[in-house]
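1. how does the following fold in three dimensions:
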Amino acid sequence: MLVFHKLLYLSIESDKENGWQGLPRLLLKSPNLQTLVIKGLVHKVTYRCGNACVCTSKPKKKELYKRYEDVSPLYEVKGMCCLSTCRVKVLEISGYGGSTGEVKQMRHFLGKLKYLETVKIGVEEDNNNNGENLRANIMTLDRVSSKCNIQFI
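-> Model prediction:
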């Protein structure tokens, strides 16, 4: 895959039927990416993608793990988190609902994106009544970047 040196802004939309197999490699090949926009944090978790990066994938069967090892050269270093090398400064999430999977994904983003300065989270309209709980849960998550400011939009 080519290296996308000029890619500064990336916007993706996720859904429950599609995995994020290509996202880790794309993030690794975008060394100057500054803004990552994701509409929805839901996706089909596969043994190849985990939650946005291969380091969180947990195969359930030995044969899946074997296949996972076989594809790891695609991610350059086995077990490497694509987010830890990512220079994203702005992360925008829309349609956040606060499900267990979404919280896990947010924890992973906040815990690995070390250059993160701003996180903008749009709470799903159905959760307006529960918005304060969602906000409180997000604010308790650890952040690797001391400059990280979380905004709710």
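
2. CA atoms for contacts and neighbours, from now on please.
-> Noted.

3. I'd assumed Thr140 was in contact with Leu110.
-> No. In this structure Leu110 lies outside contact range of Thr140 using C-alpha atoms under 8 Å: 10.8 Å.

4. and this one, please, so the two structures can be compared:
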Amino acid sequence: MKNQNLFNIQKCPNLETLVIDGPLHYDEDRPKSVCDCLSGYSFLLSCPLEVLQITDYSGTTGEVEQLKHFLEKLSCLRLVKLHCPKRHGGDKKKLLMLPRASSKCKIKVTFS
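-> Predicted coordinates for the structure are as follows:
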């Protein structure tokens, strides 16, 4: 995910579903922090996004931090679909226990 994609999300005030076709972008130099391209975007707090799908989630430290950021900011989120190649999606139990802004948000993890 690049800055341009986030800019496009901000320009779509009625966006309800977002599919990230590939892995989550993160700063490899600082894997335990939220990438600068996401950290300054306060519009996520009011974004009506209900479904977030990530097609290539590997569960790296950086991806978990980015996912946590989405979960903590997107208060309308109802479903997060993570598709993980070959059981490399990290610990499923830990993913399911991540804190969320929406009490209605479910996380669905599938493996190929």
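
5. circling back: compare Leu110 and Thr140 of the first structure and say which is more crowded by neighbours.
-> Between Leu110 of the first structure and Thr140, counting by other C-alpha atoms under 10 Å, Leu110 is the more crowded of the two (21 against 9).

6. and that one, that one's in a strand?
-> No. Under DSSP: H, G, I helix; E, B strand; the rest coil, Leu110 of the first structure falls outside any strand and is assigned helix.

7. ok, now how distant is the aligned partner of it in the second structure from Met97 of the second structure?
-> In the second structure, Leu110 of the first structure lines up with Leu71, judged by TM-score structural alignment. According to C-alpha to C-alpha, to the nearest Å, Leu71 of the second structure stands 11 Å off from Met97 of the second structure.

8. same deal with Cys12 of the second structure?
-> Using C-alpha to C-alpha, we find Cys12 of the second structure at a distance of 30 Å from Met97 of the second structure.

9. once you drop chain neighbours, what's closest to the match of Leu110 of the first structure?
-> Excluding its sequence neighbours, the residue lying closest to Leu71 of the second structure (C-alpha to C-alpha, 6 or more residues apart in numbering) is Arg100, at 4.7 Å.

10. ok, whichever residue in the first structure pairs up with Lys106 of the second structure - contacts?
-> When the first structure is aligned by TM-score structural alignment, Lys106 of the second structure is paired with Asn149. Asn149 of the first structure is in contact with 117-119, counting by C-alpha atoms under 8 Å, 6 or more residues apart in numbering.

11. any idea how far Met106 of the first structure is from the residue positioned nearest the centre of the first structure?
-> Nearest to the geometric centre of the first structure sits Ala52, at 4.3 Å (C-alpha atoms, centre = their mean). Ala52 of the first structure sits 10 Å away from Met106 of the first structure, taking C-alpha to C-alpha as the criterion.

12. hang on, the earlier thing: I'd say the match of Leu110 of the first structure and Ser103 touch.
-> No. Assessed by C-alpha under 8 Å, Leu71 of the second structure is found out of contact with Ser103, at 10.3 Å.

13. quick one, strands of the first structure?
-> Secondary structure of the first structure (DSSP state E): strands at 9-13, 35-39, 90-96, 118-123, 149-152.

14. how close does the fourth one sit to the second structure?
-> It stands for strand 118-123 of the first structure. Superposed on the second structure, strand 118-123 of the first structure shows a mean distance of 0.8 Å to its aligned residues (mean C-alpha distance after the TM-score superposition for the first structure).
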